[in-house]
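Engineer: Sequence first, predicted coordinates after that:
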Amino acid sequence: MTVSASSGLPGARPVTLITGATGGIGRALAQRLSPHHDLVLSGRPSPGLDALCDELGAAALPLDLTRPETFEAAVAALGPVTYLVHNAGMVELGPVGGQPHEVWARTLMVNTVAPAELTRVLLPRLRAAQGVVVFVNSGAGLRANAGWASYAASKHALRALADALRDEEAPHGVRVTSVYPGRTATEMQRKVRTQEGAEYQPDAFIQPDTVAATIAFALEAPRDATLTDLSVRPGPRP
């Protein structure tokens, strides 16, 4: 399916590009936005991505986040883009003394370099729409714990990217938000719990739709405000 071309006129449906769209948060966000947004859903080429696009009437944008040099050609046929949500990411736990450089290189490529490059190639469209860029960060982007060095380093760098971009693009009317979810009930969290040798109990974590609602709030905030940093933490348990 091709992206429907939004006219950019008042009342036109926004065009929203979501990376990591088949993951827990990405899927929840796509489902939440689909009634009122034209969606471009990005992920690894897969039947899951195709099925989600068919379900929501969205356009698929397969991307390999380890190859940012391919992004410019991949987005060349896109029309306007109003909102860009960087949701994709990867994590491999391990101590500094135990992780080879390949893990560091891949983690930084997927979590930091890829969002930077995708933002760069889409900036003309985002400026034209006076749009919003949302970086889905992590609590690890605010504090690094033992065993989390490579992931936390990539997320600290993502925060720096967002902060610099916010100041650079303010004159163009582009707003930039970082969202810092705590542990969220996703397949990535299941993987993390396995690596930690702990049980995965999804009810103990934030639900993906809660994070999706926070992102949607940032996208749709009135233009007289910029939501710079939003932390989402698990609520009190009875």
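Structural biologist: Received it, and whenever you're ready, just let me know what you need.
Engineer: okay, CA-based contacts and neighbour counts for the rest of this
Structural biologist: Fine.
Engineer: thought Leu52 was touching Gly26?
Structural biologist: No - assessed by C-alpha atoms under 8 Å, Leu52 is found out of contact with Gly26, at 10.7 Å.
Engineer: and those two? which has more neighbours close in?
Structural biologist: A side-by-side neighbour count of Leu52 and Gly26, using other C-alpha atoms under 10 Å, places Gly26 first with 26 against 19.
Engineer: State the distance from the most centrally placed residue in the chain to Leu29.
Structural biologist: The chain has Asn87 as the residue nearest its centroid, 1.7 Å off, counting by C-alpha atoms, centre = their mean. Taking C-alpha to C-alpha, to the nearest Å as the measure, Asn87 falls 10 Å from Leu29.
Engineer: let's bring in a second model and compare:
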Amino acid sequence: MGTYLITGATGGIGAAVAELLRERGHDLVLTGRSPERLDKLESALRGGANAPTQVITPGAVPPPPRSAAITTIPLDMREPRRIEAALAMAEVPERLDGVVHAAGVVHLGRVADLDADAWMEHLSVNLVSAAELTRILLPALRAAEGHVVFVNSTAGLRANPQWSAYAASKFGLRALADSLRAEEPSLRVTTVYPGRTATEMQRKVRTQEGGTYVEDDFATPSTVARVLVSALETPRDAVVADVAVRPHRPG
């Protein structure tokens, strides 16, 4: 089994990825801004359907079920300069099979209305912290010839009105992924571009747009997570470099 670090683990896509990786028996390092939400997520992953199981073979003495390790680290991605110190005090493994960058923030607004603080928050959370965390974790990733996954957005492929700051941060995240892939040949690097997904972030976006949030209009976080985990599980002779996941409404 492997060890995976997930940022934004308490959010919709991050939590769904954590659940799938937990079901597969991997060790997890979960990060998020709120210690309380991290504790709640850890408790949920350790119980119920995510509890360790064992297969009984007639006539054999079954081994004890393996309980995958779960470590939580509070990290505020709005403060990229503090990430290294926070990780230095935490128990980060010396080998990481993968890092999933799922943390993100979005505030809509016209270029004429967005101030410097709004731009700096988008860039700090969505881009600079991802770059800083990747830099710090590169030795552990190199040791395992690991996999880095950036949860981007279709806004990282096209910028629409009122999405300038968010799209700029996601365009930058795409550049980070492309450069990392070229610089670190021992690593696999994947960018996932989800379209509109049924998360609390999407609920906030629909409010900012003056629209109604209808969950069934969007892809579920678990669907996006399944695509992401499939990329992680691609045999090592290939890499899924880029994949877009958009909502589909038959008929």
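Structural biologist: That came in fine, so what should we check first? Values in this document were obtained by computation on a predicted structure and should not be read as measured data.
Engineer: Any idea what the TM-score is?
Structural biologist: The pair, once superposed, lands on a TM-score of 0.92 when counted by TM-score structural alignment, normalised by the length of structure 1; 224 aligned residues with a C-alpha RMSD of 1.0 Å.
Engineer: dump the residue contacts of the aligned residue in structure 1 for Ala182 of structure 2.
Structural biologist: Under the alignment (TM-score structural alignment), Ala182 of structure 2 pairs with Asp167 of structure 1. Under the criterion of C-alpha atoms under 8 Å, 6 or more residues apart in numbering, Asp167 of structure 1 has no neighbours.
Engineer: helix or strand for Asp167 of structure 1, which one?
Structural biologist: Per DSSP states H and E: Asp167 of structure 1 is located in helix 149-169.
Engineer: and what of Ser42 of structure 1?
Structural biologist: Counting by DSSP H and E, Ser42 of structure 1 is part of strand 38-43.
Engineer: returning to what we had before: residue contacts, the equivalent of the residue nearest to the centre of structure 1 over in structure 2?
Structural biologist: Aligned counterpart of Asn87 of structure 1 in structure 2: Ala102 (TM-score structural alignment). Each residue near Ala102 of structure 2 by C-alpha under 8 Å, 6+ apart is listed here: Ile6, Thr7, Gly8, Ala9, Gly11, Ile13, Gly14, Phe150, Val151.
Engineer: lining up those with structure 1, which overlap?
Structural biologist: Retained in structure 1 (both residues aligned by TM-score structural alignment, their matches' C-alpha atoms under 8 Å) from the contacts of Ala102 of structure 2: Ile6, Thr7, Gly8, Ala9, Ile13, Gly14, Phe150, Val151.
Engineer: Give the equivalent position in structure 1 for the last one.
Structural biologist: The reference is to Val151 of structure 2. The alignment partner of Val151 of structure 2 in structure 1, by TM-score structural alignment, is Val136.
Engineer: Ok, the second one next?
Structural biologist: When structure 1 is aligned by TM-score structural alignment, Thr7 of structure 2 is paired with Thr19.
Engineer: and the nearest residue to that match once chain neighbours are set aside, how many residues sit next to it?
Structural biologist: The shortest distance from Thr19 of structure 1 to any non-neighbouring residue, by C-alpha to C-alpha, 6 or more residues apart in numbering, is to Ser42 (4.6 Å). Other residues near Ser42 of structure 1 number 24, with proximity taken as other C-alpha under 10 Å.
Engineer: cool, and Val229 of structure 2?
Structural biologist: 16.
Engineer: That one contacts Val17, correct?
Structural biologist: Yes - Val229 of structure 2 lies in contact with Val17 (C-alpha under 8 Å); the separation is 7.0 Å.
Engineer: Quick check: the match of Ala182 of structure 2 vs Glu72 of structure 1, distance?
Structural biologist: 24 Å.
Engineer: Also Thr22 of structure 1?
Structural biologist: On the measure of C-alpha to C-alpha, Thr22 of structure 1 and Glu72 of structure 1 end up 22 Å apart.
Engineer: Equivalent analysis for Pro181 of structure 1, please.
Structural biologist: The gap separating Pro181 of structure 1 from Glu72 of structure 1 is 29 Å, by C-alpha to C-alpha.
Engineer: Compare these two and say which is more crowded by neighbours.
Structural biologist: Higher neighbour count among Pro181 of structure 1 and Glu72: Pro181, with 22 against 14, using other C-alpha under 10 Å.
Engineer: Now do the contacts for that one.
Structural biologist: Contact analysis of Pro181 of structure 1 by C-alpha under 8 Å, 6+ apart lists Val136, Asn137, Ser138, Gly139, Val211, Ser231, Val232, Arg233.
Engineer: Please repeat the previous calculation with a cut-off of 7 Å.
Structural biologist: Contacts for Pro181 of structure 1 (C-alpha atoms under 7 Å, 6 or more residues apart in numbering) come out as Asn137, Ser138, Gly139, Val211, Ser231, Val232, Arg233.
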